[in-house]
Structures are given as structure tokens and as C-alpha cells.
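In: fold the stuff below for me.
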Amino acid sequence: MSFDPEYHEDAPTKEDIGQTTGKVVLDFGANWCPYCQEVSPALHSLLSEADNVQHIRVADGKGKPLGRSYRVKLWPTLVLLKDGKPVAQLVRPSADTATRELAAFLEP
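Out: Predicted coordinates for the structure are as follows:
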């Protein structure tokens, strides 16, 4: 899987996310956010080599429906999903926390 370093405005809908299969990392943040930039290398390291996960980076902000549906208030927020259902949510994790939690999530 290739790692996309940019957060994108064209977010999927909550219904689209609910219909996903397999493992998904829904990554809410902003391209200018220093916290997001700090965690990004750890995400890149893990997710660029993961074949069993889909990574969706969503540019979040006030009034954005997808972020609000997951109660996102701080960036980055990582929502870990399996078959469309949230299994964990990491709110502004440190690089170490993100690495540890994602490594466990990515195990087969």
C-alpha cells in the first residue's frame, strides 16, 4: 500500500465507511496541523508496508459531517475499523502510542 501524506477534503460518507470490509484506518486531521505532522512519519512507516489495511486521510474541520459523526474534536484522530465497525479510536496519539496501537491492529 502506498502512503498518502495529504489530508483530503473529499471525504467518504459515514455510510461508505460502514460498508467497508477488512481493516481501515480513518485518519482525521489537517495538513497544517503540527500534531498531525509529528505523527505522520510513524503512520507512514507502518502503513506503507501494510497490505491488509486501507488508510483514508480526511481533512477535518468545523461542521465536517464525517468527523462529527465520530466525535472528532482534536487532531489527529485515528479511528480503527474492522468491517466498517470502529474497534478503537486514538485521539492525538504520540508517535509511540500510534506505532504501538497500529502495530497491534495490523496483526493478522
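
In: alpha carbons only for contacts and neighbour counts from here, please
Out: Fine.

In: secondary structure of residue 28: a helix, I assume?
Out: No: under DSSP: H, G, I helix; E, B strand; the rest coil, residue 28 falls outside any helix and is assigned strand.

In: count of residues packed around it?
Out: 28 (other Cα atoms under 10 Å).

In: and it, what does it touch?
Out: By Cα atoms under 8 Å, 6 or more residues apart in numbering, the residues touching residue 28 are 7, 57, 58, 59, 60, 67, 72, 75, 76, 77, 78.

In: residue contacts, residue 52?
Out: Counted by Cα under 8 Å, 6+ apart, residue 52 has contacts 22, 23, 106.

In: out of the contacts of residue 28, who has the most neighbours?
Out: That'd be residue 76 among the contacts of residue 28, by other Cα under 10 Å, with 28 neighbours.

In: which strands or helices does the longest helix belonging to the chain pack on?
Out: Longest helix of the chain, by residue count under DSSP state H: helix 34-47. Helices and strands touching helix 34-47, by 3 or more Cα pairs under 8 Å, 6 or more residues apart in numbering; DSSP states H and E, are helix 95-106.

In: how about this one, so we can line them up?
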Amino acid sequence: MTMNSSYTDQEPPRAEIDILKGPTLIEFGTDWCGHCKAAQPHLASAFDEHPDLRHLKIEDGPGRPLGRSFRVKLWPTLIFMRDGEEVERLVRPTDAASIRQAMARIDS
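Out: Okay, here's the model as predicted:
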């Protein structure tokens, strides 16, 4: 699986996320968010080293149940998961190195 380029408004139920096997990156944000746009080159660079990492790019906002279940407050919020468990979280990342480091923790 490769990096997704746009946010989907079709969010899976939290129960489906909790049973995912293997490494998963969930990215919460919106297409119009300046911080989200600024993070995209850093994400793309990090995905170069982890091309098979599952990437769920979920549009977030008020009343969106999945984002609320993860207590997302700022965008983008990156949730790094392994086997349905949160391992690390980055909020508004500004460099590829921190994203790569978090990816390495779940994609080993």
C-alpha cells in the first residue's frame, strides 16, 4: 500500500481500526488545512522508506466519531498503530525525520 494523497470522508468504525493487524498510520486532517498541506512533503518523503505501510487518511472535523475516539484536537494528527494499538502520535509534524522514526517503530 502507498501513501494516500487525499482525505476520505468515509471513516471506518473504531472497532474495525482496533482489530487491524500489522502496522497502520492514521492521518487525521482536511484538504484545506494549511498545516496538513505543509506536512504532505514530509509524509511523502517518509513513505519512500516505508512504501508498504497501511495509510488511512481520514477527513476530520466536529462530530466525526473516529477522530473524537482518538481525541484529535489539531490537524494533522498522525496515529501510528501496530495490531490495533497506538504506539506513537505526532501532531503537526514539521519534518520527515520524526515521521520516519515513528514509522520505523511500527514497521519492523
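
In: need the TM-score from the superposition.
Out: Aligned and superposed, the two chains score 0.88 in TM-score terms (TM-score structural alignment, normalised by the length of structure 1); 108 aligned residues with a Cα RMSD of 1.8 Å.

In: show me which pair in the contacts of residue 28 of structure 1 is furthest apart.
Out: 7 and 72 (14.8 Å; Cα to Cα).

In: contacts only, for the residue nearest to the spatial centre of structure 1.
Out: Compute the mean C-alpha point of structure 1, and by Cα atoms, centre = their mean the closest residue is residue 27, 2.1 Å away. By Cα under 8 Å, 6+ apart, the contact set of residue 27 of structure 1 is 55, 56, 57, 58, 76, 77, 78, 79.

In: and what of residue 35 of structure 1?
Out: Counting by Cα under 8 Å, 6+ apart, residue 35 of structure 1 touches 75, 76, 92.

In: residue 30 of structure 1 now?
Out: 7, 36, 58, 59, 60, 61, 75, 76.

In: excluding chain neighbours, what is closest to the second one?
Out: With Cα to Cα, 6 or more residues apart in numbering as the measure, residue 76 is the residue that lies nearest to residue 36 of structure 1, at 5.2 Å, once sequence neighbours are left out.

In: that neighbour reaches residue 89, doesn't it?
Out: No: between residue 76 of structure 1 and residue 89 no contact is recorded; they are 10.5 Å apart, counting by Cα atoms under 8 Å.

In: make a ChimeraX selection of whichever of the contacts of residue 52 of structure 1 turn out to be buried.
Out: Buried residues among those (16 or more other Cα atoms under 10 Å), as a ChimeraX selection:
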select :23,106
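
In: out of the contacts of residue 52 of structure 1, the closest to residue 83 of structure 1 would be?
Out: residue 22 (4.9 Å).

In: wait, that closest one sits on residue 85?
Out: No: checked against Cα under 8 Å, the pair residue 22 of structure 1 and residue 85 is beyond contact range at 9.8 Å.

In: who are the neighbours in contact with residue 80 of structure 2?
Out: Residues in contact with residue 80 of structure 2 (Cα under 8 Å, 6+ apart) are 23, 24, 25, 26, 86, 87, 88, 89, 102, 103, 106.

In: again, but for residue 24 of structure 2
Out: Applying Cα under 8 Å, 6+ apart, we find residue 24 of structure 2 in contact with 53, 54, 55, 56, 80, 81, 82, 106.

In: host element of it?
Out: Here residue 24 of structure 2, judged by DSSP states H and E, is contained in strand 23-29.

In: got the angle between that strand and helix 34-47?
Out: If you take axes from the mean of the first three to the mean of the last three Cα atoms, to 10 degrees, strand 23-29 of structure 2 sits at 160 degrees to helix 34-47.

In: with that, I have no additional questions.
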